[in-house]
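1. what would the 3D arrangement of this be:
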Amino acid sequence: MIFIDRQEVIALLPEGWKAKAKTVTDALHAASGSAERKEIIADNEELWRSIKSVLAGVGYHKCWYCETAEIRSDNAVDHFRPKGKVSGTGHGGYWWLAFDVKNYRFACTFCNSRRHGDGGTTGGKADHFPLVAGSQRADSPLVSISVEIPMLLDPCDYFDTTAVWFDETGQVKVNPEAEAIEENVPDRVSRSRDLYHLDHVRLIEARKRIFLDVLEMCDQADGALLLYKSTQDATARTVFHDSINALKRMRREDAPYSAVAKCAVRGYRSSSPSAKIIAEVS
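-> Below is the predicted model of the structure:
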């Protein structure tokens, strides 16, 4: 999961979009009841679909939750806080946020919808939006959503993106540094792994490949550096520099599973001079 700045989305909205969204939202507030609100939302779905390309571009055309670009495609615009009912609660949904761009997340099919995956896994956010135990839930437009502590990690919250860690097996782990700051981080990571379907086998395998590729590139760089230091061989120096450049590219946010690459580099920095350079300088 990489950080997505919602201000970038807002800056790229087509001319007139915010005005249209406000008009529809005003109509929702004026509606006589839930049935009329559902009809208004259904009649205006094209409004959020029309900015799908904007959301995709800001996230480098990767799912905001899992960073998948292709193997879990058919991306959709997810309402972080469900616009309809909230599963497992009596909440009728955050209808007043249905056309609030700050509530949109670009999501792949396996993160956004309930799906059965390889290895018997099941996941998908759908209409789930659990809160941390004891958190108040905003049950109307009169209550600010700031009273809520979401259980699900949010790619638009930088701290949340730091909570997820990955290991050499491709599995989701908890970043101990984030846990030291907020004690509920392990529960939030666990619930997010389940509802975003981050334990999908093909996704784990993809992350594992990236992790191992990073370690291999670090070893290549370290070997070339050692050879250059002992022989002053120009070719070895070139290999070292090219390997460092490759590691830098693997950590770029537009690269496949860049969050995994960053974890691999950070975890290897104590034993790899090249990983240390990348982790501490970039």
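2. contacts, neighbours, all on C-alpha from now
-> Will do.
3. remind me, longest helix of this structure?
-> Criterion DSSP state H: the longest helix present in the chain is helix 201-231.
4. can you list contacts of stretch 179-195?
-> Residues outside stretch 179-195 that contact it (C-alpha atoms under 8 Å, 6 or more residues apart in numbering): 111, 122-125, 128, 132, 151-153, 163-164, 172-174, 178, 198-199.
5. now do the contacts for residue 217.
-> By C-alpha under 8 Å, 6+ apart, the contact list for residue 217 reads 243, 246-247.
6. among the contacts of stretch 179-195, which ones are buried?
-> Neighbour-count burial (16 or more other C-alpha atoms under 10 Å) applied to the contacts of stretch 179-195 gives 111, 122-125, 128, 151-153, 163-164, 172, 174, 178, 198-199.
7. and of the residues you listed, the nearest to residue 274?
-> residue 164 (23.5 Å; C-alpha to C-alpha).
8. now the other sequence, so there's something to compare against:
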Amino acid sequence: MIFVRRDPKLIPEKVLRVAERAQAELEALPAEQRAAFIEKKKRIWRAFARYLSKMSYGKCWYSESDCVHSFMDVDHYRPKKQAKRSDTDSDDGYPWLAFSWDNFRLSAQRANQINHDDATDETVGKGAWFPLMQGSRRATWDDRCIEDERPVLLDPAKLADVRLIEVTATGRMGPTRFCLGEYERTRVHDTVRLLGLDLPGLVSARQGAMRLVQEIVELVVQNKTAAELSAAASAFVSLHLRADSQLDMLQRLTKPDRPFASAARAQLKLMGYEDLCLRLEQGQEAA
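-> Model prediction:
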């Protein structure tokens, strides 16, 4: 999962106005007509896909995959028509957020849609799932207290949430040191499970990014060792095996526009080269 800094300036005014008009129409409808109206207007949130994509360099906000050979969905973080809280509990969800772009997240279809993975024999995908922690307030059409809710699913639009999850040494997702209690660890575990963030293909892609980082670092270290053998060796390495180009390559792998940049950063941290990760003060997002 990556943090995405949402930028309304990337969205044309016309697209925003269409969503606002639909929202005004929805507010005037009786309860029994809302779901049909929302379904009829799905083109409205789909129109936001290209602008959400610009905010994340084309990557899924949940999995960090660029999914170049499949469509991306515009996911409603809080489900628009039905919210499934558990295997036995569901409600009408958050219809008043159906056209709110603050509720939109760009998602790979495997994270957003319910699907069965043959490799793991698991059913994964967010679908209508939106569980709340036990004891949490639950927002409704008449009491829209979403700020008082305690969602289980981590939100890629909240930096505090993204700080709870990271790529581990195995390429799987796990809790960070900022998970200080059972509530945070539960959120990480259930987010990974419900969104399929540890499906074999994703784990393999992260491992590939991590192997590339490891190989480049090992090459830099080998060249440094060779340069220390003699003055002649040092001159050869400086001329033909320039470390700065290899270090630049490592930094590029941590840029937010690279798929699985978080895996590259994780590997650098594991190897003790965290200082090579591109820093936010260098003008980059936290993706």
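9. TM-score them against each other, please.
-> Superposed pair, TM-score by TM-score structural alignment, normalised by the length of structure 1: 0.90. Supporting alignment: 272 aligned residues with a C-alpha RMSD of 2.0 Å.
10. rewinding a little: among the contacts of residue 217 of structure 1, the buried ones, what's the PyMOL command?
-> Per 16+ other C-alpha under 10 Å, the buried members of the contacts of residue 217 of structure 1 correspond to this PyMOL selection:
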select buried, resi 243+247
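11. of the contacts of residue 217 of structure 1, which belong to helices?
-> Using DSSP H, the members of the contacts of residue 217 of structure 1 that fall within helices are 243, 246-247.
12. strands along the stretch 51-200 of structure 2, start to end?
-> Taking DSSP state E, counting those that start in this stretch to define them, one finds strands in the stretch 51-200 of structure 2 at 72-76, 83-84, 90-91, 104-108, 115-117, 122-124, 165-167, 173-175.
13. looking at those strands, which is buried most?
-> Among the strands of the stretch 51-200 of structure 2, strand 104-108 has the highest mean neighbour count (mean count of other C-alpha atoms under 10 Å), at a mean of 26.
14. related to what we said a few turns ago, could you see which of the contacts of residue 217 of structure 1 carry over to structure 2?
-> Compared against structure 2 with both residues aligned by TM-score structural alignment, their matches' C-alpha atoms under 8 Å, the contacts of residue 217 of structure 1 retain 243, 247.
15. please look at residue 166 of structure 1 and residue 263 and confirm they touch.
-> Yes. Counting by C-alpha atoms under 8 Å, residue 166 of structure 1 touches residue 263, with 6.2 Å between them.
16. how about the helices in the stretch 51-200 of structure 2?
-> Along the stretch 51-200 of structure 2, counting by DSSP state H, counting those that start in this stretch, helices occupy 109-112, 159-162, 182-195, 200-227.
17. give me the contact list for stretch 247-265 of structure 2.
-> Stretch 247-265 of structure 2 is contacted from outside by 2, 56-59, 64-66, 166-167, 171, 205-207, 209-210, 213, 216, 220, 274, 276-278, 284-287, using C-alpha under 8 Å, 6+ apart.
18. I meant to write stretch 158-167 of structure 2 there.
-> By C-alpha under 8 Å, 6+ apart, the residues outside stretch 158-167 of structure 2 that reach it are 1-4, 154-156, 173-179, 184, 188, 262-263, 266.
19. how close does the counterpart of residue 84 of structure 1 in structure 2 sit to residue 24 of structure 2?
-> Under the alignment by TM-score structural alignment, residue 84 of structure 1 pairs with residue 81 in structure 2. Taking C-alpha to C-alpha, to the nearest Å as the measure, residue 81 of structure 2 falls 17 Å from residue 24 of structure 2.
20. these two - which one has more neighbours?
-> Taking other C-alpha atoms under 10 Å, residue 81 of structure 2 and residue 24 do not tie; residue 81 has more neighbours (20 against 12).
21. next up, the contacts around the more buried one.
-> Neighbouring residues of residue 81 of structure 2 by C-alpha under 8 Å, 6+ apart: 35, 92-95.
22. try 6 Å
-> Shown in contact with residue 81 of structure 2 (C-alpha atoms under 6 Å, 6 or more residues apart in numbering): 92-93, 95.
23. between the helices of the stretch 51-200 of structure 2, which one is closest to residue 75 of structure 2.
-> Taking the helices of the stretch 51-200 of structure 2 one by one with C-alpha to C-alpha, helix 109-112 is closest: 6.4 Å.
24. mean per-residue distance, the closest one to structure 1?
-> The superposed helix 109-112 of structure 2 is, by mean C-alpha distance after the TM-score superposition for structure 1, a mean 0.6 Å from where its aligned residues fall in structure 1.
25. report the distance from that helix to the chain centre.
-> How far helix 109-112 of structure 2 lies from its chain's middle: 12 Å, per C-alpha atoms, centre = their mean, to the nearest Å.
26. stretch 233-253 of structure 1 too?
-> Computed by C-alpha atoms, centre = their mean, the chain-centroid distance of stretch 233-253 of structure 1 equals 28 Å.
27. what's the answer for stretch 212-223 of structure 2, then?
-> That offset, for stretch 212-223 of structure 2, works out to 28 Å (C-alpha atoms, centre = their mean).
28. quick check: buried residues in it?
-> Neighbour-count burial for stretch 212-223 of structure 2, with 16+ other C-alpha under 10 Å as criterion, is recorded at 213-214, 217, 220, 223.
29. dump the strands of the stretch 51-200 of structure 2 to a markdown table, plus distance to residue 193 of structure 2.
-> What follows is the strands of the stretch 51-200 of structure 2, written out as a markdown table (distance: least, C-alpha to C-alpha, whole Å):
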| stretch | distance to residue 193 of structure 2 |
| --- | --- |
| strand 72-76 | 17 |
| strand 83-84 | 15 |
| strand 90-91 | 19 |
| strand 104-108 | 15 |
| strand 115-117 | 12 |
| strand 122-124 | 7 |
| strand 165-167 | 13 |
| strand 173-175 | 10 |
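30. could the contacts of residue 217 of structure 1 be laid out in TSV, adding distance to residue 101 of structure 1?
-> Shown next, in TSV, are those (distance: C-alpha to C-alpha, whole Å):
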residue	distance to residue 101 of structure 1
243	40
246	35
247	34
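31. and which of the contacts of residue 217 of structure 1 is nearest to residue 31 of structure 1?
-> When those are compared for distance to residue 31 of structure 1 (C-alpha to C-alpha), residue 247 wins out at 54.3 Å.
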